[in-house]
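K.L.:
dropping a prediction and its sequence here:
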Amino acid sequence: MQSMSDFNLTGKTALITGGCQGLGLEFARAYAKAGANVAVTSRDERKARQYAEQIRSETGRDTLGIAVDVTDYAQVQGMVGQVTEAFGRLDILVNNAGINVRKPILEYDEASWDLVQTTNLKAPFLCAKAAAPQMIRQKFGRIINISSMLGTVALPERSAYCSSKGGLIQLTKVMALEWAEHNITANAVCPGPFATELNQVVMNNPAANQWFLDHLPVKRWGKPEELTGLMVYLASDASSFMTGSAIVIDGGWTSE
C-alpha cells in the first residue's frame, strides 16, 4: 500500500536542465522542497550559481549550479560527472531546456530549424544517454522529458517546435522500453499554454493572447506551480509503474 512517504524525495538527487527560469526553476524548487538535492543548469555560470544558492537558502537542501551547453555531448558528460561527484548519485533527470522560433515554413531558415531541433530533441537524447549509466548502476532512475501539447497537436508557424516535441515523445517511449529492466522510468510531460518567459511574446500581443484564451476552456494561462504535483509524482517511488507515458496538462485545449 502506498503512503505519502512514497512522494518524499529525501536522499535523491535531481538534475534539471534549464532550471534557472520558468518551469525549470519551479520544478527545481519543488524537488528541493520534497527533500531532494538539486542541480540546475544554464549556459550562464553566474546565473546557474545564483539560482542554485537561492534554492538552497529557501529550502536548506544541497544544491549545485552548472554552466553547460546541453547540445554538446562532452559538456553534458562533464555535467553528469559534476553531479555524481557532488552528490554521489543521480536519480532524477528533467530535460527541460528548450527553445522556440516562430516562422512560417516558407520563411523558415535552416539555422533556426537546426537550433530548435538540436536544443529540444538532440539535447534530451544526449543528457539521458550520459545519465543512464549512473542510473543503471544504482538500479533506479527517473527521466522526465518536457515535451508540449504541441507534440500532439499543431499550430501555424511552429513547424520546428512541433516536430521536435513530437519527436521527444517518441524518444521517451524508446527510453522507457530500453531501460525498464533497470528500474528506470521515462515519461514525457506535455504542458499547454503556461505563463513563462518563453510565451511572453504571445502574452504581450493582445490579439495573439486573446486567440489563445479563446482556445482554452479554462479561459486562462496555466501557472507554473500547477505542474509541480505531477513532477514530484513522476520523480518519486509512487510512480514506479508508470513509464512511456505522455501526460498532457493544457487547460483542456486538446480536448476540443
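P.N.:
Perfect, I can see it now.

K.L.:
drop to CA atoms for contacts and neighbour counts, all remaining ones
P.N.:
Will do.

K.L.:
in stretch 146-160, what's buried?
P.N.:
Within stretch 146-160, the residues that qualify as buried by neighbour count (16 or more other Cα atoms under 10 Å) are 146-152, 157-160.

K.L.:
try this one side by side with the last:
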Amino acid sequence: MARLQNKVAVVTGAASGIGLACARRFAEEGAQVVGLDIGAAPAEFPGLFMSLDVRDEAQIEQLMSEIVGRFGRLDVLVNAAGIADQGSVTATSTANWQRVLDINLTGSMLTSKYALAPMLAQRSGSIIHIGSIFGLQGCDNNVAYNVAKGGINQLTRSMAIDYGHANIRVNGLCPGLIDTPMTSMVRDNQAFHAYFASQHMLCRAGQPEEVANVALFLASDEASFVSGQMIAVDGGFSAGRRFAPPQ
C-alpha cells in the first residue's frame, strides 16, 4: 500500500526511537520524509535529514520555510522529540524543570506553530504529538516529565479545536514502556524493566514500530474523522491494575 503517497511528512526526534520508526514507516507508505533532530543523522535515513534544536524558534521557522520551499507543501508533522527525566519537586532544579518543559512541551508547540502556516494555506494536515502514559496518569519521581506530557494532552485538544475548521487534524499518542535509546536506563535495571513491563497487560515492553504503526493511521486519510484524541499505545497499561498474577 501507499497510504501517504504524495504527502510530505516532517518528524522531529527522528534520529532514534519512535521518531526514527515513524520516519521509516511513513517512507514505506510513500511519504517524502524530512527528519529533524539535534542528534546525528542515522545511517540510511529514508529521506532528508536536517539538524534542529526544538527550543530554537528562529531555526524552526527557517527550516519549515525551507521544507515548504523545497517540496511545495507540508501534510504531516510528528512531534517525537523529547527527553526523559527523574525527580520529585524537591529534587528537581528549576533549570532542569525548564529544560524538560522546553523540549518536551514548548518544542512541540513551536514546531506546530510553523507547520500550521502551510497546512492552513492548503486547508489540510495532520499533526501528531507523542505524549506518554505518564501524561494520562502520574508516577513517582518524574514530576517534570509528567507535567510536560500532561501538557501535550491539552496542547493536542486545544489545537484540534482551533484548527479543525481548516481540516487540520491534531491527535496524540501515549506510549507505554517502549524499548528505545531514551529508555535504556530502564533496560539497564533488569529487575525494574521486568516489573514495569509486567504492569502492561500484554506483559511486555513495546517496540517503536508498534507506535509508528498507529502514527501512520493518524497521518493517513483513513483517520479523516479522528481529531483531538489521545490514543494510548501501551499494551494495556492504562486499562488498570492487575492484582492476581497472570495465568
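P.N.:
Happy to help now that I have it. Owing to the predicted nature of the structure, the values given are computational and were not obtained by experimental measurement.

K.L.:
just give the TM-score of the two.
P.N.:
Once the chains are laid over each other, their TM-score by TM-score structural alignment, normalised by the length of the second structure reads 0.94; 240 aligned residues with a Cα RMSD of 1.3 Å.

K.L.:
would you turn the buried residues of stretch 146-160 of the first structure into a markdown table with distance to Ala28 of the first structure and secondary structure?
P.N.:
A markdown table is the format used below for those (distance: Cα to Cα, whole Å; DSSP: H, G, I helix; E, B strand; the rest coil):
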| residue | distance to Ala28 of the first structure | secondary structure |
| --- | --- | --- |
| Ile146 | 13 | strand |
| Ser147 | 17 | coil |
| Ser148 | 19 | coil |
| Met149 | 22 | helix |
| Leu150 | 23 | helix |
| Gly151 | 23 | helix |
| Thr152 | 26 | coil |
| Glu157 | 31 | coil |
| Arg158 | 28 | strand |
| Ser159 | 29 | helix |
| Ala160 | 27 | helix |
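
K.L.:
okay if I get the residues you listed as a markdown table plus distance to Phe140 of the first structure?
P.N.:
Listed next are these as a markdown table, based on distance: Cα to Cα, whole Å:
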| residue | distance to Phe140 of the first structure |
| --- | --- |
| Ile146 | 20 |
| Ser147 | 22 |
| Ser148 | 26 |
| Met149 | 28 |
| Leu150 | 30 |
| Gly151 | 27 |
| Thr152 | 29 |
| Glu157 | 40 |
| Arg158 | 36 |
| Ser159 | 36 |
| Ala160 | 33 |
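
K.L.:
quick one: map Arg157 of the second structure onto the first structure.
P.N.:
Superposed on the first structure with TM-score structural alignment, Arg157 of the second structure falls opposite Lys173.

K.L.:
quick one: residues contacting its match.
P.N.:
Neighbour list for Lys173 of the first structure: 186-187, 243-245 [criterion: Cα atoms under 8 Å, 6 or more residues apart in numbering].

K.L.:
can you check Lys219 of the first structure too?
P.N.:
Shown in contact with Lys219 of the first structure (Cα under 8 Å, 6+ apart): Leu213.

K.L.:
mind checking how far Ile136 of the first structure is from Ala36 of the first structure?
P.N.:
The spacing between Ile136 of the first structure and Ala36 of the first structure, counted by Cα to Cα, to the nearest Å, is 19 Å.

K.L.:
and for Asn96 of the first structure?
P.N.:
17 Å.

K.L.:
for the match of Arg157 of the second structure, helix, strand, or coil?
P.N.:
helix (DSSP: H, G, I helix; E, B strand; the rest coil).

K.L.:
and it, how far from Thr243 of the first structure?
P.N.:
According to Cα to Cα, Lys173 of the first structure and Thr243 of the first structure sit 8 Å apart.

K.L.:
mind checking the SS state of the aligned partner of Ala188 of the first structure in the second structure?
P.N.:
Correspondence of Ala188 of the first structure to the second structure, assessed by TM-score structural alignment: Gly172. With three-state DSSP as the basis, the three-state label of Gly172 of the second structure is strand.

K.L.:
quick one: contacts for Gly172 of the second structure?
P.N.:
Residues near Gly172 of the second structure by Cα under 8 Å, 6+ apart: 128-131, 152-153, 156, 228-231.

K.L.:
list the residues that contact the residue positioned nearest the centre of the second structure.
P.N.:
Centroid-nearest residue in the second structure: Ile130, 2.3 Å away (criterion: Cα atoms, centre = their mean). With Cα under 8 Å, 6+ apart as the criterion, the residues that contact Ile130 of the second structure are 78-80, 152, 172-175.

K.L.:
what's the local residue count around Ala30 of the second structure?
P.N.:
Small correction: residue 30 of the second structure is Gly, not Ala. Here the count is done by other Cα atoms under 10 Å, and Gly30 of the second structure has 16 residues near it.

K.L.:
quick one: map it onto the first structure.
P.N.:
When the first structure is aligned by TM-score structural alignment, the residue opposite Gly30 of the second structure is Gly35.

K.L.:
same check, this time on Lys7 of the second structure
P.N.:
When the first structure is aligned by TM-score structural alignment, the residue opposite Lys7 of the second structure is Lys12.

K.L.:
for the nearest residue to that match once chain neighbours are set aside, give me its contacts.
P.N.:
Residue nearest to Lys12 of the first structure in three dimensions, not counting chain neighbours: Ala36, with 5.0 Å by Cα to Cα, 6 or more residues apart in numbering. For Ala36 of the first structure, the contacting residues are 9-14, 61, by Cα under 8 Å, 6+ apart.
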